[in-house]
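[1] I would like the atomic coordinates for the input below:
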Amino acid sequence: MPDDELLKIGASPPKERADAARNRGKILDAAAKLFDRHGVAGVSMDQIAAEAKVGKGTLFRRFGDKSGLAAALLDGRERELQQAILSGEPPLGPDAPADVRLTAFIEAYAAFLDANTDLIHLSETASPGARYRIGSYQLWHRHVTILLAKARPDLDTDYLAHAILAPLSADLRKALDYPSERAAAGAVALARLVLTGVTSGP
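    As a prediction, the model looks like this:
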């Protein structure tokens, strides 16, 4: 089943020792609080270590740098969207037509990106191609590929899934100053064009 494949991509991380999990939770809570208060760019790793009451060495060993910390913060938030896709109510979850699920996903994904733009931008630009190596992007891409293939198996759905997701990237939207509503509407129109040859809904 296609959703079984998505479950493997979105599998939970390995279990941690209790003390390591506590430190991780303290650091992530501190980072989230400081980022909300001062913005991602306005917070240093030293400030996060002090707020979490952990040594700087612990912070850097666990997360490497601020982009690694951003990716870890995003992981928990992304899992909520993943669960909605895998087992939530339709149309985002199973048991809705592929084209309807695709539109619902694009709109939900755009809203998620809008709520976490600065964190996502940092994680995407940490190194060349970082966006496409992140496990969550692989899941989003595979989900879109599967939905496209159900309706148009004659097309190169792997490539087209990237094309539909590309305008939603935080890096592109920040560079072009596109609001999330415009990015989402464009991605939905592109998906409809791929599926039906027209850009407007019924």
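[2] can we go C-alpha only for contacts and neighbour counts from here?
    Fine.
[3] Tell me the buried residues in stretch 115-128?
    Buried residues in stretch 115-128, defined by neighbour count with 16 or more other C-alpha atoms under 10 Å: 116-124.
[4] Next step: those restricted to helices.
    Among the buried residues of stretch 115-128, the ones falling in helices (DSSP state H) are 117-124.
[5] So which residues of the chain form helices?
    Using DSSP H, helices in the chain cover 2-9, 18-38, 45-52, 56-63, 66-87, 98-115, 117-124, 130-133, 135-151, 157-165, 170-176, 180-196.
[6] Tell me which of these sits most buried.
    Among these, ranked by average contacts under mean count of other C-alpha atoms under 10 Å, first place goes to helix 117-124 (a mean of 22).
[7] Which neighbouring elements make contact with that helix?
    helix 66-87, helix 130-133, helix 170-176 (3 or more C-alpha pairs under 8 Å, 6 or more residues apart in numbering; DSSP states H and E).
[8] for comparison, sequence B:
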Amino acid sequence: MAYKTSERSDAATNRRRILSAARRLFDERGVGVVSMHEVGRSAGVGQGTLYRRFRNKGELCAALLEGRVEEFEGEARGRIEGGEESALELLGWFLERLADFNEENGPLLEAIRDSRVGGREVEMRRNPFYGWLRRTVAGLLRKAEAEGETRRDLDVEVLTDIVLAPLDIDLWIYQREEQGLPPRRIVAAILDLVLKGLKATD
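    As a prediction, this is how the structure comes out:
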């Protein structure tokens, strides 16, 4: 039994060392250019140990994002449950916050995307984070409809993914890096399109 406890402790220590090394190397040189081999070497662990913990760079980046995702979720939960804003106002805030999340974590999100099997977009939408985004937006759309802020004929299941689509990380990176568009300009256009399109007409 003592051996198993020690083994679990060693595993936790190795995980911390790997994540610490990855965070440092990514900050210094960028996510895209740092290899898994470099991370293992910097962490002082063998390649076998590294790949038992993280099968690829995408899994490593997902682990680095865990705390930031939890912070985002907690912030959103507190704001939505506060009940001081209308559902559409909250939806606007949520999309702005998601844009900030993309801007802050773009390279990590891109690495997670690149690691998905066959590069299929659907794989990115099966992860827990997208599931949470989807549930949050759907809930706000239903609340807005119930409170008369939108038309009464919303197809929430379809609209939820459409509302999130403009903030897909691939599109975000393209607009930021290839087109050179500033974040606030992108967000303003998205909010103008989404919120005006959803509002109830007289």
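[9] Got a TM-score for the two of them?
    Between these two chains, after superposing, the TM-score reads 0.80 (TM-score structural alignment, normalised by the length of the first structure); 180 aligned residues with a C-alpha RMSD of 2.1 Å.
[10] circling back: which one of the ones in helices among the buried residues of stretch 115-128 of the first structure sits closest to Ala32 of the first structure?
    Nearest to Ala32 of the first structure among those, counting by C-alpha to C-alpha, is Leu119 at 10.0 Å.
[11] residues contacting the closest one?
    Residues near Leu119 of the first structure by C-alpha atoms under 8 Å, 6 or more residues apart in numbering: 40, 67, 70-71, 74.
[12] Skipping adjacent residues, who's closest to the residue positioned nearest the centre of the second structure in space?
    Centre of the second structure computed as the mean C-alpha position; nearest residue by C-alpha atoms, centre = their mean is Phe129, 5.9 Å away. Of all residues beyond its chain neighbours, the one nearest Phe129 of the second structure is Val69 (7.6 Å), with distances taken as C-alpha to C-alpha, 6 or more residues apart in numbering.
[13] Can you tell me which of the contacts of Leu119 of the first structure is nearest Tyr132 of the first structure?
    Ala71 (12.8 Å).
[14] Now the counterpart of the closest one in the second structure: closest residue in space that isn't a chain neighbour?
    Using TM-score structural alignment, the partner of Ala71 of the first structure in the second structure is Ala62. Excluding the flanking residues, the one nearest Ala62 of the second structure by C-alpha to C-alpha, 6+ apart is Ile112, at 6.6 Å.
[15] Give me the aligned partner of that neighbour over in the first structure.
    Aligned counterpart of Ile112 of the second structure in the first structure: Ser123 (TM-score structural alignment).
[16] same thing with Val33 of the second structure?
    Using TM-score structural alignment, Val33 of the second structure sits opposite Gly42 in the first structure.
[17] residues near that match, how many?
    Gly42 of the first structure: 10 surrounding residues under other C-alpha atoms under 10 Å.
[18] surely Ile190 of the second structure meets Asp168?
    No. Applying C-alpha atoms under 8 Å, one finds Ile190 of the second structure not in contact with Asp168, separated by 11.9 Å.
[19] Please tell me how far the residue lying closest to Ala111 of the second structure once chain neighbours are set aside sits from Glu145 of the second structure.
    Once flanking residues are discounted, Ala111 of the second structure sits nearest to Gly58: 5.2 Å by C-alpha to C-alpha, 6+ apart. Using C-alpha to C-alpha, to the nearest Å, Gly58 of the second structure is found at 37 Å from Glu145 of the second structure.
[20] which residues does the residue of the first structure most remote from its centre contact?
    Most distant from the centre of the first structure: Gly55, at 29.3 Å, with distances by C-alpha atoms, centre = their mean. Shown in contact with Gly55 of the first structure (C-alpha under 8 Å, 6+ apart): Ala49.
[21] which residue lines up with it in the second structure?
    Here Gly55 of the first structure is matched to Gly46 in the second structure, going by TM-score structural alignment.
[22] how far away is that match from Arg53 of the second structure?
    11 Å.
[23] Equivalent analysis for Cys61 of the second structure, please.
    From Cys61 of the second structure over to Arg53 of the second structure the distance is 12 Å, taken as C-alpha to C-alpha.
[24] With Tyr3 of the second structure instead?
    Distance from Tyr3 of the second structure to Arg53 of the second structure, by C-alpha to C-alpha: 19 Å.
[25] And Tyr132 of the first structure? What does it align with in the second structure?
    That one, Tyr132 of the first structure, aligns with Arg125 by TM-score structural alignment.
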